[in-house]
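Engineer: Next one to model:
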Amino acid sequence: MPRRVALLAGVVVLAAVPSAVWLGTGGPGGPSAGPPTPPVATAPPTPTAPRPEPPRPALVDPDPATARAFAAVRGRLHGEVGLAWVDADGIHRLGGLRTGAAWSTVKVPMSVAALRRPQGDTRDLVTRALRRSDNDAALALWTGLGGGAQAARRVDVVLDRLDSAETRTSSSVSEPPFSPYGQTRWSLTDQARFARALTCRAPRDPVVREVLEEMAQVEPGQRWGLGGVEGARFKGGWGPGADGRYLVRQLGVVGRGGHRVAVALAARADSGVFADGVADLDLLTADVVTVLADRPGYSC
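Structural biologist: Predicted structure coming up:
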């Protein structure tokens, strides 16, 4: 079992008077107040400029404390792993595993895209896709987005706007019988940037805020890795590669107090077994992500 780490936690209607209307009290045969008062020129309202997105974090070396923590845990892991995170200094990465199939982590941008154009049961489908990683719900969201290339383009719009423009959603099946979107290649660094942009957008975007709320309520059976961190918003994904070995991965945001760190991590055990990959994400979270929580968090 992963050890839990506490890190976060009536109307009056006024008729408009046209400027050309005579404003005096006089009329034919009556007193006059003189010529009409010229209208007062008013400047048009200044449009509110959209709030700029936070600049893309630069890739920099990890701080020594986190690098030491990763080195200490490395010998206890079951295979290759990767970790990327965004903090106040920029984006960092450790480990040799840098990218792979997105699997169910792609349900996060897909849910944002679907909620931009909700249909009858979209919200229920998003809840099932994010809390339970329900594949039937995800397929229904994909179909509602138009399926195929059209759905992929709509998910790509979300990726573009949330600092993950290097990732393009797969629209065709490359590994039958698995979904096309689950085979999207999504690097850990791009995922960490996406997670950070997601939280930065949330205060002014109710759709993104709704998705983050769902990510805080993942069911107990999937609360490994980042799920062992109190208050984490996260989503996991897992599936076998062409060699049958399982890739297990997560993206999310953790923090303590006012600090937030966006994290993406992945493991592929030498045994190829899903449970060994999960155990590695538990170790990385308990021994390395806890160190990240003491780092100054990113700002928006």
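Engineer: use CA for all of it now, contacts and neighbours both
Structural biologist: Will do.
Engineer: check contacts around T127.
Structural biologist: Each residue near T127 by CA atoms under 8 Å, 6 or more residues apart in numbering is listed here: E214.
Engineer: One more, so I can put them side by side:
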Amino acid sequence: MKPEDTSGLSELGQAARDASATGSVKDPDWRPFPRGDEPVADSKAGDIAEAGGHSQRFWLGIGFAVAVVVALVAGGGLLLWANPEILGSSSPSAAPSSRVTGMSSGDSIGNKSPNPGQSLADSPETETKPCQLNGIEGTSGVPCEADSELAGSAGTASPPAGGTGAGAAEAVKGCDGATIVAPAKGKLTALELRQKFEALGEAAGAEIAVAWYDPKYGLVTAGKEGAWPAWSTSKVPLAVAVMQDGKGLDLQASMRQAITASDNAAAGRLWQGLAASNSERAEAMNRVLRQAGDSKTVVPTEQKLEGYSIFGQTTWTPTNQVRLAAALPCLKDAQQVTEFMGQVIPDQRWGMGRLPGAVFKGGWGPSGEVYTVRQFGWYEDSGGNRVFLAMAVKASSMSTGIALLDSFASVLR
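Structural biologist: Alright, predicted model coming up:
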């Protein structure tokens, strides 16, 4: 039998063990560590037992204290593991468009920055999350990798000469195999790009809402959310709905005019020819948006503003417009529509239209005392890679809005 280890006992505790082992204590009911309310057989054994009892209580107290400390440390560790933001900023900021905002790695759908002022280069890069071109929610604080459903298989591309921006080598493949990159590739980081857009908007005294796809950081925005009327940009899902309903051949001439020249009468013919009622027409457009992963945009069924189309008053954010743009190359029966988006007439080729290989649609109209001007689609960078983008501004006039979108396009060159 293995000898009992008594090294952890006090001198008096060992004496009590020794007394029990040698049989010097005659009372068969006596135990080395009796409860305090139990009598012992004789005084000597009682003295030893009392001393042993004190020793046992001492070590039991020490053991209890250690257990409490271990439990507290373990509990704190679990709390930090479940809530890592405790170690970060205690007040995440959602920034208005009136000032330049910061962005941290993984800031993938707006101005929610867990670490305001932190540069993208300083952000942790030890793990990845899906970029999720469609359906992305919130932030994760870490870089992302390509979403398998829309962005396609992840890959890398060599940065252009002189490219020094954070994530300059990041690229993914789109649903049709085209290489997708971030705007201003190799010249500006996502944070710098956001800052430039917001500074231009502030200088012009305008509200801005810009969204783009960055293979490293997912969907990124600058300025406001931009839940503003779609105006003529809504003619794109309308035209796709007509195509998917099998009426594209009969309405092809109207479709061309509606997309390339933003002709309202032609778009009206598309709307009327799509279905028998406004609710059915709106639902057909909603189905197109859902195919692109947009679960929130809803086309109205009644006229919201006298003198303007029902579908043109659809509330549509730039973020959800980027979702549709990214899906268009592979969306059912959308090829004819995207071809027309690449043939916009010269008079409407401002903003995104000034960029190479632009496939886009613009829209504009009054909203109270301001004018909303917007565009969405994609263009190509100097290497022929695709960039998904949506821009919207609320300015004092249409001309001011156009000038601001021109300024945005200059930043992207």
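Engineer: and G377 of structure 2, which of the three is it?
Structural biologist: strand (DSSP: H, G, I helix; E, B strand; the rest coil).
Engineer: And it, what's its match in structure 1?
Structural biologist: Using TM-score structural alignment, the equivalent of G377 of structure 2 in structure 1 is G252.
Engineer: In space, what's closest to that match - neighbours in sequence excluded?
Structural biologist: Nearest non-adjacent residue to G252 of structure 1, counting by CA to CA, 6 or more residues apart in numbering: F234, 3.9 Å away.
Engineer: Which residue in structure 2 aligns with that neighbour?
Structural biologist: Match for F234 of structure 1 (TM-score structural alignment): F360.
Engineer: Checking my notes, its match in a strand, right?
Structural biologist: Yes. Assessed with three-state DSSP, F360 of structure 2 lies in a strand.
Engineer: burial count for the match of G377 of structure 2?
Structural biologist: Residues lying near G252 of structure 1 (other CA atoms under 10 Å) number 28.
Engineer: which residues does it contact?
Structural biologist: 192, 195, 226, 232-235, 262-264.
Engineer: Can you add distance to S174 of structure 1 and neighbour count and give the residues you listed back as CSV?
Structural biologist: Below are the contacts of G252 of structure 1 laid out as CSV (distance: CA to CA, whole Å; neighbours: other CA atoms under 10 Å):
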residue, distance to S174 of structure 1, neighbour count
A192, 25, 30
A195, 26, 27
L226, 29, 31
A232, 32, 24
R233, 30, 24
F234, 26, 30
K235, 23, 31
A262, 30, 28
V263, 27, 31
A264, 24, 28
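Engineer: Between those residues, which sits nearest A129 of structure 1?
Structural biologist: K235 (9.9 Å; CA to CA).
Engineer: What range does the helix or strand hosting E50 of structure 2 cover in structure 1?
Structural biologist: Assigned by DSSP states H and E, E50 of structure 2 belongs to helix 43-82. Aligned using TM-score structural alignment, helix 43-82 of structure 2 spans no residues in structure 1.
Engineer: tell me which residues in that helix are buried?
Structural biologist: 45-46, 48-56 (16 or more other CA atoms under 10 Å).
Engineer: now stretch 157-171 of structure 1
Structural biologist: Across stretch 157-171 of structure 1, burial judged by 16+ other CA under 10 Å covers 157-159, 162-164, 167-171.
Engineer: same question, stretch 206-222 of structure 1
Structural biologist: Buried residues in stretch 206-222 of structure 1 (16+ other CA under 10 Å): 207-218, 222.
Engineer: so which helix or strand takes in the residue positioned nearest the centre of structure 1?
Structural biologist: In structure 1, the residue lying closest to the centroid (CA atoms, centre = their mean) is L198, at 3.6 Å. Using DSSP H and E, L198 of structure 1 sits in helix 188-201.
Engineer: Quick check: which helices or strands does that helix pack against?
Structural biologist: With contacts taken as 3 or more CA pairs under 8 Å, 6 or more residues apart in numbering; DSSP states H and E, helix 188-201 of structure 1 sits against strand 79-87, strand 90-94, helix 206-215, strand 246-254, strand 261-269.
Engineer: now the angle from that helix to strand 261-269?
Structural biologist: Here helix 188-201 of structure 1 runs at an angle of 150 degrees relative to strand 261-269 (axes from the mean of the first three to the mean of the last three CA atoms, to 10 degrees).
Engineer: Can you name the residues in contact with stretch 398-412 of structure 2?
Structural biologist: With CA under 8 Å, 6+ apart, stretch 398-412 of structure 2 has contacts from 183-184, 193, 196-197, 200-201, 204, 350-352, 354-355, 364-365, 371-373, 391-395.
Engineer: which residues of the stretch 151-300 of structure 2 fall in helices?
Structural biologist: Here the stretch 151-300 of structure 2 has its helices, by DSSP state H, counting those that start in this stretch, at 190-203, 235-244, 252-260, 264-274, 278-291.
Engineer: what span of structure 1 lines up against the last one?
Structural biologist: On structure 1, the counterpart of helix 278-291 of structure 2 by TM-score structural alignment is residues 148-161.
Engineer: contact partners of that stretch?
Structural biologist: For stretch 148-161 of structure 1, the surrounding residues in contact (CA under 8 Å, 6+ apart) are 109-110, 112-113, 142-143, 145, 165, 167-172, 181, 194.
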